[in-house]
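> Return atomic coordinates for the entry below.
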Amino acid sequence: MPVPTVLVVAARDDWPTDRVVAALTDGGARVFRMDTAEFPQDLTLAGRIDARQGWAGGLATAYRAVDLADISAVYYRAPNAFALPATMSGPERRFAAAQARAGLGGIISALDCHWVNHPAAMSRAEYKPLQLQTARACGLAIPSTLITNSPDALLAFTGDMGGSVICKPVASPVLIEDDHLKTVYTRRLSDSDLADLRGIDTTAHLFQAWVDKVHEVRLTVVGDRLLAAEVHADSDRAHTDWRSDYASLTYRVAEVPAGVAEGVRRFMDRLALRFAAFDFVVGPDGTWTFLEANPCGQWDWIEHATGLPIAQAIADELRGGPA
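Just a heads-up that it's a prediction; the model follows:
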C-alpha cells in the first residue's frame, strides 16, 4: 500500500495543526506543510495541464518539495494571507494577491483527493442561515430565528416568542478595533434594549428565542466519528455565552443520542464536510437544540480538557480517506 502524502495548508503558528502533523508522521504519512503567507516569496508553484494529463508539477520551498500527483489528502485550516513584497504599491499588491489566490488557490482547490475540508465547502457552510436550514431539513431541533435590519420585525418577533430573545453576530464574532482583538458575545435582550432600537437598521442582526438549558455540548465531527463534550457553565456570563468566561467551565465526555447522530451525519453529507465543530444546547427534557456548526472550529482545548482523541481522528481521516 503506498504511503499517503498529505498537504497541510494552515497558519505556520497554528499549534493545534502541529498536533495533527505529529499524529500523521507518527502514523507513517508524508506531510508537506505550507502557509499561504509563504507564497510567493518563499514558496514556488509550478503547475501544468494539457490535453494528455491533468494538473502536474509541484510545490517547493528551499527545504522541501511535493509533487502534486502524489498528494492523497489535504488538510485545510485557516492559512494566513499572502506575504507580498513590501516594494509593491497598494494597487500592485491587490492585483498580485488576486492572481495568487486564483493561481495557487485554484490549483490546490483542483486537487482530486480527500479533503478536510475543501475551502469551497467551508466557505458555503459558514453561512448561518444555510446551517439552520440544513439542520432543520436533517431533523435537528433549531431555535426560532430572525435575521433582520428592521426594528419593527424585531419587535414583532419578540412578541411572538413571548419570552427572552438573544442577539448574536451572523458572521464571525471577532473584530479588530484600535489594534485590539475584540469578540462580540451572545447576549439576552433587555427591556431597555427593546425600548431603544437605534442601530438595528445599520446591518443584518441575528435574533433567536432563548432556549432553556442544563448545559451545552461541543460536538466535534471528524469523518464518521462523533466526539462530544458537555460544557457546564458556573457563571451567569458563561451560561449565556460560554466563550465569555472559560475559567468557569467544566467538561464531561458525552454520548450523542441516536437521532442527533443521524441528523448530524446528514448535515455533514449535505454540506460536503468531513470536519465541523457543532454547538448544541441541551434542555431540561434532554432535547439537543442545534445552534451552529463551524467548519474550521477550534478543538484543541476540548481535547486537552476531556482526552477526546480529536487530533488523532483528523490524522486517521487524512491517512485513510472516507470510511
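
> alpha carbons only for contacts and neighbour counts from here, please
Fine.

> what separates residue 91 from residue 72, distance-wise?
37 Å (CA to CA, to the nearest Å).

> Compare these two (neighbour count), which wins?
Neighbours were counted for residue 91 and for residue 72 using other CA atoms under 10 Å; residue 72 has more, 22 against 9.

> Show me what the host helix or strand of that one is packed against.
Under the criterion of DSSP states H and E, residue 72 resides in strand 71-77. Applying 3 or more CA pairs under 8 Å, 6 or more residues apart in numbering; DSSP states H and E, one finds that strand 71-77 contacts strand 5-10, strand 114-116, helix 310-320.

> how about a cut-off of 10 Å?
Strand 71-77 sits against strand 5-10, helix 15-26, strand 30-34, strand 114-116, helix 119-125, helix 310-320, with contacts defined as 3 or more CA pairs under 10 Å, 6 or more residues apart in numbering; DSSP states H and E.

> Without its sequence neighbours, what residue ends up closest to residue 157?
Distances taken as CA to CA, 6 or more residues apart in numbering put residue 146 closest to residue 157, at 7.2 Å, once the chain neighbours are dropped.

> ok, residue 106 - how many residues close by?
Using other CA under 10 Å as the criterion, the residues surrounding residue 106 number 12.

> Now show me the structure for the sequence below, then we'll compare the two:
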Amino acid sequence: MDDRRGSVLVLTNSYDVTSDLVLRALAARGIPVVRLDPGVDPHEGASLSAVYGTAGQRGTLRTRSRALDLTRVRSVWVRRPSPYGGPPGLDEQDRRFAAEQCFWGTGGILASLPGAHYVNHPWHNRAAEHKPAQLAAAQRSGFLVPHTLITNDVHEARDFAAREPGGVVYKPVWNTPYRVDNKPHSVWVREVHGHDITSAVAVCPHVFQAKVDKAFDVRVTAVDHRLFGARIDSPDLDWRYRQDLMRCTPIAVPEAIARSVAAYLAGFRLVYGAFDFAVTTDDAWYFLECNPNGQWARQPAGITDAVARAIADQLQKGSDT
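As a prediction, the model looks like this:
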C-alpha cells in the first residue's frame, strides 16, 4: 500500500456517485481514502479538531469508521459537499449561528491543511464561480467571448438587445435554487427580445449575451494539463435542459484553445475546470463559461474513465512542495 504520503480526503455528499469512479481508481492503487460531507457529517457523529501554536499545526478528523491525522493528508478533493447547515432541532436563529460557525470553522480548517494538494482549493473554486470574473479571465486568456452585458438597467438591456442582429440570450448570474408551485425549477438559457425585457430587470443583475450561431457545443474537461473534449449535439439552445436528447462524441481540442485553457486555469489557480464552448460552422470556439467543479460522468465512457484516472493521478501525487 502506498501510504508514505498519507490519505486522500474527499469532501462530497453521500449521494455523489460520480466520486465513486475516482475512489475505485484510488482503491485499486492502494491509496487510503477518507470521505466526509463537512456540511452534514459533524452533526451525525463526526468530529474535527485543530491545534495551532509554536509547535506548528496539527489536528484530527474522526468519522464513524476511522481517525485521520490532518498532517497526513496528501490531497483534498473538493467534489460536491453539502452546504454548511446547523444541526436539526435548533430554532432558526441558533441553527443559522451554528451553520455559520461550521462554514468558517470546519471550512477554514479543511481549507488550511499543511502540505495538502487541493483539487480544487475551495477558495479558488469560489473566486472562479463568479461569471463576471470568468468573462474577464476568458478575455485575458485569449478566448473568443460573445458580446455580453450584465446589468440591472432595463434601458441598457433593451438597447443591447436592439443592437445585436443575431439575437440575444438571457442567463442567470448564479444558478440559485428556485421553486415553482413548490417544485424545483431550473432557469435555463433562453433567447429574449426587447419586448421580453421588463422593469423587473431592476431587481438584480441579469446576464444578456449575443446569441452565437453555433453548429454544436463542446465541453472541455481540464485536469491540469490534460484536456478531454466532448462535442455535444442537442436540439435545445441549452443542452442541459434535456440531457437525454443530447449526443456526445469525442473531439480534439485545438492547440490555441489548449493554450487559453492553461492560462485560464493558472489565473484562478485551478487544477480542474469544465469549460463550455459554442462552436460555429467556421470552427470559431466561443467561451461561454467554466465551472470549476463541473460534472463529467455523463460523457462517453472513454472520456469518463480517462477523467477519473486523471483526477486520481492528481490526488495520488499530492503536493509538489
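
> Any idea what the TM-score comes out to?
Remark: TM-score between the superposed chains equals 0.93 [TM-score structural alignment, normalised by the length of structure 2]; 316 aligned residues with a CA RMSD of 1.8 Å.

> re the thing from before, the residue nearest to residue 157 of structure 1 maps to what in structure 2?
Mapped onto structure 2 by TM-score structural alignment, residue 146 of structure 1 lines up with residue 149.

> contacting residues for residue 66 of structure 1?
Applying CA atoms under 10 Å, 6 or more residues apart in numbering to residue 66 of structure 1 gives the contacts 5-7, 30-33, 57-60.

> and the gap between whichever residue in structure 2 pairs up with it and residue 121 of structure 2?
When structure 2 is aligned by TM-score structural alignment, residue 66 of structure 1 is paired with residue 68. Applying CA to CA, the value for residue 68 of structure 2 to residue 121 of structure 2 is 19 Å.

> again with residue 148 of structure 2
Taken as CA to CA, the span from residue 148 of structure 2 to residue 121 of structure 2 is 28 Å.

> what residue of structure 1 takes the place of residue 291 of structure 2?
By TM-score structural alignment, residue 291 of structure 2 lines up with residue 294.

> what's the longest helix seen in structure 2 aligned against in structure 1?
Counting residues, the longest helix found in structure 2 (DSSP state H) is helix 92-110. The alignment of helix 92-110 of structure 2 onto structure 1 (TM-score structural alignment) spans residues 90-108.

> more crowded one of residue 148 and residue 121 of structure 2?
residue 121 (20 against 17).

> what sits against the more buried one?
Counted by CA under 10 Å, 6+ apart, residue 121 of structure 2 has contacts 76-78, 110-112, 269-272.

> May I see those arranged in a markdown table, with neighbour count and distance to residue 142 of structure 2 as well?
Below are the contacts of residue 121 of structure 2 laid out as a markdown table (neighbours: other CA atoms under 10 Å; distance: CA to CA, whole Å):
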| residue | neighbour count | distance to residue 142 of structure 2 |
| --- | --- | --- |
| 76 | 27 | 30 |
| 77 | 22 | 29 |
| 78 | 20 | 28 |
| 110 | 22 | 34 |
| 111 | 16 | 31 |
| 112 | 13 | 32 |
| 269 | 16 | 17 |
| 270 | 23 | 17 |
| 271 | 22 | 19 |
| 272 | 27 | 19 |
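
> quick one: what helix or strand has the nearest residue to residue 65 of structure 1 once chain neighbours are set aside in it?
Closest residue to residue 65 of structure 1 apart from its sequence neighbours, by CA to CA, 6+ apart: residue 59 at 5.6 Å. Assigned by DSSP H and E, residue 59 of structure 1 belongs to strand 56-60.

> Tell me how far the alignment partner in structure 1 of residue 306 of structure 2 lies from residue 301 of structure 1.
Under the alignment (TM-score structural alignment), residue 306 of structure 2 pairs with residue 309 in structure 1. Here the criterion is CA to CA. By it, residue 309 of structure 1 lies 12 Å from residue 301 of structure 1.

> For the two, indicate the residue with more neighbours.
A count of neighbours by other CA under 10 Å puts residue 309 above the other of residue 309 of structure 1 and residue 301, at 13 against 10.

> With adjacent residues omitted, what lies nearest to that one?
Nearest to residue 309 of structure 1 is residue 303, by CA to CA, 6+ apart, at 6.3 Å.

> Would you indicate which residues of the host helix or strand of the one you found are buried?
Here residue 303 of structure 1 sits within helix 300-306, counting by DSSP H and E. By 16 or more other CA atoms under 10 Å, the buried positions in helix 300-306 of structure 1 come out as 300, 302, 306.

> sorry, back to before: out of the contacts of residue 121 of structure 2, which one sits closest to residue 312 of structure 2?
Using CA to CA, residue 77 is the member of the contacts of residue 121 of structure 2 that lies nearest residue 312 of structure 2, at 9.6 Å.

> what's the aligned residue in structure 1 for that closest one in contact with, if anything?
When structure 1 is aligned by TM-score structural alignment, the residue opposite residue 77 of structure 2 is residue 75. Shown in contact with residue 75 of structure 1 (CA under 10 Å, 6+ apart): 6-10, 17, 20-21, 33, 114-119, 275, 314-315, 317-318.

> go on, residue 216 of structure 2?
Residue 216 of structure 2 neighbours (CA under 10 Å, 6+ apart): 231-235, 237, 239, 277-281, 283, 285.

> any idea how far it is from residue 276 of structure 2?
Taken as CA to CA, the span from residue 216 of structure 2 to residue 276 of structure 2 is 11 Å.

> what do these two both touch?
Going by CA under 10 Å, 6+ apart, residues that sit against residue 216 of structure 2 and also against residue 276 are residue 285.
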